[in-house]
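[1] Sequence plus predicted model, see below.
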Amino acid sequence: MRRAVLVVLLLAGVAVGCAQAPAVPATPRVAPPPAPAASSAGSSAPGGTVRVEVTFYAGADNDPPGSADIAYPNGRHQTAGGTGTWADPLTLASDPAELPVGTIVYLPRLQKYFVMEDDCEECIAEWKRDHHGHVDLWVSAATDPGVITCEEALTQDRPETIEINPPADRPVDPRPLHDAASGACWPHT
């Protein structure tokens, strides 16, 4: 085992040594512009799309159960919530190593914006294990069994495309994902 590590280290040293001394003078390069500073709204990385597993959660299966507590209270939300607009995105839970806290995403199927502000233990375990992308999206503070049925109805059997740091002008469906008063689930809310 030690011999294998020594060989790997020696090979790495040779590769680094070769990369440090080019045989021909390098052409001068213009340094890229500095990355913009991160805003309080989250990651400032340019928008893009990724395919991830999308699941849903509510007060009924939050941690602690029956609460709207979030791991990263902030100026936007002290507890899970939102309406799904750019100005008031719904709460999203994931692994902060996958999506930095404050990152805004857009889910085209639901026409809603979400913001990363909570931890999802299953998402964290999957990201650590094999970088499996997974987001858990807030439905409502409801704790009745009907909200669990709604979460299951909203969850697809395949990965979905989400847009990371989208522009503010995407279409938004104003209907809630779950209406606690009637027990209705999107799109029937």
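    Received it, and whenever you're ready, just let me know what you need.
[2] Please count neighbours and contacts with C-alpha atoms only from this point.
    OK.
[3] which residues of this protein fall in strands?
    Counting by DSSP state E, the segments of the chain that form strands are 48-57, 90-94, 104-107, 112-119, 134-138, 160-164, 178-179, 184-185.
[4] of those, which approaches Gly42 most closely?
    strand 104-107 (7.0 Å; C-alpha to C-alpha).
[5] thinking again about what came up before, format the strands of the chain as a markdown table; extra columns: mean neighbour count and distance to Arg2.
    Formatted as a markdown table, the strands of the chain follow (neighbours: other C-alpha atoms under 10 Å; distance: least, C-alpha to C-alpha, whole Å):
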| stretch | mean neighbour count | distance to Arg2 |
| --- | --- | --- |
| strand 48-57 | 17 | 39 |
| strand 90-94 | 28 | 38 |
| strand 104-107 | 25 | 45 |
| strand 112-119 | 27 | 38 |
| strand 134-138 | 25 | 37 |
| strand 160-164 | 19 | 43 |
| strand 178-179 | 22 | 57 |
| strand 184-185 | 18 | 58 |
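[6] how far is stretch 73-87 from where the chain is centred?
    Taking C-alpha atoms, centre = their mean, to the nearest Å, one finds the center of stretch 73-87 at 15 Å from the center of the full chain.
[7] Correction: the previous question concerned stretch 166-176.
    17 Å.
[8] swap in stretch 112-119?
    For stretch 112-119, the distance to the chain centre is 7 Å (C-alpha atoms, centre = their mean).
[9] okay, now the one to match up with it:
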Amino acid sequence: MSARTLLRTSSMIALTLVLITALGAMTAAHAASSQASANHKYVPSGDGKQKSVTTVVTWYGYNDNSGATENQHGSADIAYPKSDGYPTIHNHATEGTGTYNDPVTFAAPNKDLKTTFPIGSIIYVPLVKKYFVMEDQCGDTDPQGCQNGSNHADLWMGPAKEMNGTKLDDCEGNATPNSAVKVTINPSSTLSVDTTTMYTTGNKCTIHLY
């Protein structure tokens, strides 16, 4: 073996070791993240028992989410970020895959915080077969908005960035049921889940309603 071949072989071995080390670190980080999510304890609702409750369901996304004030729209801010010490998962509104360990953000009005939807609680929405975690305040005072119904869940969809306003609005509107639906509070972790993205970065409405 020539000196040049030996040098090239040694370089390839060194590069392989670097890649293996980097891959190992990434795998460990992902495992730690998944484990942390899997170990998350959601805040119980009511008596902590699983049951269905009749709920008015609406949708919101980045374009129509309030920022520092109710009139300032275009934001992924949430009222109860994990970084501020709340028993939540995210620091900004997030469309997760909708599994028990990767739920989507949802908002509720103040009137529901101490009863049906406390901060950090989780629900399962059969309408889309996804889990959602309560991390945001639904501040719309319109009687047909967040104050509509004895229970109200405003569900997040889409990326945490500006999207096509017309397409996102249409997707939110078409996904909003005409009357209250059943959602499950204190759900078990084994309910059927549709992990399909609801609204894509390419401005496509891909939500599946059941």
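    Received, thanks. The shown structure was predicted, so the numbers you read here are calculated from the model rather than taken from an experiment.
[10] Quick TM-score on the pair, please.
    TM-score for the superposed chains, counting by TM-score structural alignment, normalised by the length of the first structure: 0.71, backed by 150 aligned residues with a C-alpha RMSD of 2.6 Å.
[11] rewinding a little: with distance to Pro65 of the first structure as added columns, please give the strands of the first structure in JSON lines.
    Converted to JSON lines, those look like this (distance: least, C-alpha to C-alpha, whole Å):
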{"stretch": "strand 48-57", "distance to Pro65 of the first structure": "11"}
{"stretch": "strand 90-94", "distance to Pro65 of the first structure": "15"}
{"stretch": "strand 104-107", "distance to Pro65 of the first structure": "25"}
{"stretch": "strand 112-119", "distance to Pro65 of the first structure": "14"}
{"stretch": "strand 134-138", "distance to Pro65 of the first structure": "14"}
{"stretch": "strand 160-164", "distance to Pro65 of the first structure": "27"}
{"stretch": "strand 178-179", "distance to Pro65 of the first structure": "18"}
{"stretch": "strand 184-185", "distance to Pro65 of the first structure": "20"}
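[12] Which among those is found nearest to Pro171 of the first structure?
    Checking the strands of the first structure against Pro171 of the first structure by C-alpha to C-alpha gives strand 112-119 as the closest, at 7.8 Å.
[13] For the closest one, report the contacting residues that lie outside it.
    Strand 112-119 of the first structure is contacted by residues 70-73, 84-86, 88-96, 99-107, 137, 171-173 when judged by C-alpha atoms under 8 Å, 6 or more residues apart in numbering.
[14] so that strand matches what in the second structure?
    Alignment of strand 112-119 of the first structure against the second structure: residues 130-137, by TM-score structural alignment.
[15] The matching stretch against the first structure, how far on average?
    Stretch 130-137 of the second structure, aligned to the first structure and superposed, deviates on average by 0.3 Å (mean C-alpha distance after the TM-score superposition for the first structure).
[16] Find the nearest non-adjacent residue to the residue positioned nearest the centre of the first structure, please.
    Nearest to the geometric centre of the first structure sits Leu99, at 4.2 Å (C-alpha atoms, centre = their mean). The shortest distance from Leu99 of the first structure to any non-neighbouring residue, by C-alpha to C-alpha, 6 or more residues apart in numbering, is to Met116 (6.9 Å).
[17] ok, that neighbour to Tyr57 of the first structure distance?
    Going from Met116 of the first structure to Tyr57 of the first structure by C-alpha to C-alpha, to the nearest Å gives 14 Å.
[18] Show me what Trp156 of the second structure aligns to in the first structure.
    Aligned partner of Trp156 of the second structure by TM-score structural alignment: Trp138.
[19] Show the contacting residues for that match.
    Phe56, Tyr57, Ala58, Ala80, Gly81, Leu90, Thr91, Leu92, Ala93.
[20] I'd like those as a markdown table, with distance to Ala15 of the first structure appended.
    What follows is the contacts of Trp138 of the first structure, written out as a markdown table (distance: C-alpha to C-alpha, whole Å):
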| residue | distance to Ala15 of the first structure |
| --- | --- |
| Phe56 | 46 |
| Tyr57 | 48 |
| Ala58 | 51 |
| Ala80 | 49 |
| Gly81 | 51 |
| Leu90 | 47 |
| Thr91 | 45 |
| Leu92 | 42 |
| Ala93 | 40 |
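[21] Could I get the contacting residues of the counterpart of Thr49 of the first structure in the second structure?
    In the second structure, Thr49 of the first structure lines up with Ser52, judged by TM-score structural alignment. Shown in contact with Ser52 of the second structure (C-alpha under 8 Å, 6+ apart): Lys182, Val183, Thr184, Ile185.
[22] Return the member of those nearest to Ser37 of the second structure.
    Nearest to Ser37 of the second structure among the contacts of Ser52 of the second structure, with distances taken as C-alpha to C-alpha, is Ile185, at 18.9 Å.
[23] Give the aligned equivalent of the closest one in the first structure.
    Using TM-score structural alignment, the equivalent of Ile185 of the second structure in the first structure is Ile164.
[24] Name the nearest residue to its match, sequence neighbours excluded.
    In space, Ile164 of the first structure is closest to Val105, 4.5 Å off (C-alpha to C-alpha, 6+ apart).
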